[in-house]
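Novice: Provide a 3D model corresponding to the input given below.
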Amino acid sequence: MLLLFRRLSLMISVALAAIASPLAAKPVILSVGDSLTFGLGVPVDKTWPALLENKLKTEGHPGVKVINAGSSGATTAFGLSTLKFHLKRGKPDLIIYALGANDGLRGIDPATTHKNLSAAMDMIQAQGIKVLLLGMKAPPNYGEKFPKDFESSFTKVKDKYKPSFVPFFLEGIAGKPDLNQADGIHPNEKGYEQVLSLIYPKVKELL
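Specialist: Have a look, this model is predicted:
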């Protein structure tokens, strides 16, 4: 009886290992952001998280899953609850943190933005998860001090927590009509292709 029990236990262990191995081999990327991540105004398959998943699948990660956790209007404060929600459901291999644009648009105190970003990094790194932080710039019509302080809220976090870092999420895209929708804020399909080109080397390096 004991021998039979041991054999059954071994069979169950092997079966579970066979199921778990493929799942463990599939990197999961969580993309936390606002409407720029959600992809407001473009088809779902043209958002940068979808483009990233497709590109990774063709370049050595066929089982990759990129979760689009973007929410229109989200600020760095809202991002913390989004992060908590997803981390309770599972531990991704990489988190791409792309929040701050709405903080800048609303003129939120950069000290608050810095505090929220720091809290997010604490939460992520406490679980040993790799992170790519995407920086943002404030609108140029906000004078000199606010944009400078706003950008420093990202660089201070970068200097302290040492995440992989892209200084400006919309580098080469912002202000270009051919890469943005009519509102001048949200990238169009071509714009999101540029976002992918900007962040892909960092993602590939982290994976």
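Novice: rest of the way, CA atoms for contacts and neighbours
Specialist: Noted.
Novice: centre of the chain to the longest helix along the chain, how far?
Specialist: Using DSSP state H to define each element, the chain has its longest helix at helix 2-24. Distance of helix 2-24 from the chain centroid (CA atoms, centre = their mean, to the nearest Å) equals 35 Å.
Novice: for comparison, sequence B:
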Amino acid sequence: MRSRNVFLQLVALMALCVASTISAKAEDTIKLVAFGDSLTAGYLLAPEDAFPVQLEKALRARGHDVTIVNAGVSGDTTSGGLSRLDWSVGEDVQGVILELGANDALRGLDPATTRANMDEMVRRLTERGVKVLVAGMLAPRNLGEEYAELYDPIFPEISQKYEALYYPFFLEGVAANPMLNLADGLHPTGEGVAVIVENILPSVEKLIDQIKAERASAE
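Specialist: Reported below is the predicted structural model:
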């Protein structure tokens, strides 16, 4: 009977160790949220071709223990993003890739509103201790030079204000390339998303490095 009790205690101890290992592993995984519009959501693409999925796959291939939540909403403006920010980015999130603003420009919205919304989102995330990578946008040039002069500086200036990471143009290498965009000329194909991922990857790795450094300093 005693040997049986000892055996059961050993089994229980082993189960506890395994559970602890699994729990520790889960805590080690870095959780990012890709927070944006249709460019993030994967408009008209197969789920596996969406930006967050392709980015997570690329990061894992490079040895990063990371999960990326797709918080993209097609058609979203910075106002829409601000209204859903707090519940879209949970307390267990360490970093956010902020990709919003394209629809503001496409609709010709006042750049002052875009600036105020972007500022508030980055401020809230920074105050929560969430690391932010701002993915910049450029205004369509058919809106005129005056609009572009007000719109384009929003993203680098807010990034600098809050010491957030900054990637200059989310659609770098893809915009205006018919081979990498859907028929509407605005949304990337799966191949176009792959180009975006390749270009932004170093910036996302810097975001991960920041998160790891903060974790290490807290230990």
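Novice: which SSE is immediately downstream of the longest helix of the first structure?
Specialist: Next helix or strand after helix 2-24 of the first structure toward the C-terminus (DSSP states H and E): strand 28-33.
Novice: name the residues of stretch 165-176 of the second structure that come out as buried.
Specialist: 165-172, 174-175 (16 or more other CA atoms under 10 Å).
Novice: in strands only, show me these.
Specialist: 165-167 (DSSP state E).
Novice: residues making contact with the longest helix of the first structure?
Specialist: Around helix 2-24 of the first structure, nothing counts as a contact under CA atoms under 8 Å, 6 or more residues apart in numbering.
Novice: all the helices of the second structure, residue numbers only.
Specialist: Going by DSSP H, the second structure shows helices at 2-28, 38-41, 51-61, 78-88, 102-106, 111-127, 145-151, 154-161, 190-218.
Novice: please work out which of those helices is packed deepest.
Specialist: helix 38-41 (a mean of 23; mean count of other CA atoms under 10 Å).
Novice: distance from that helix to the first structure after superposition?
Specialist: On superposition with the first structure, the mean distance recorded for helix 38-41 of the second structure (mean CA distance after the TM-score superposition for the first structure) is 0.4 Å.
Novice: which residues does the residue nearest in space to the middle of the first structure contact?
Specialist: Nearest to the geometric centre of the first structure sits residue 96, at 2.1 Å (CA atoms, centre = their mean). Residues in contact with residue 96 of the first structure (CA under 8 Å, 6+ apart) are 29-32, 131-134.
Novice: ok, it to residue 26 of the first structure distance?
Specialist: Distance of residue 96 of the first structure to residue 26 of the first structure, computed by CA to CA, to the nearest Å: 17 Å.
Novice: same deal with residue 133 of the first structure?
Specialist: 22 Å.
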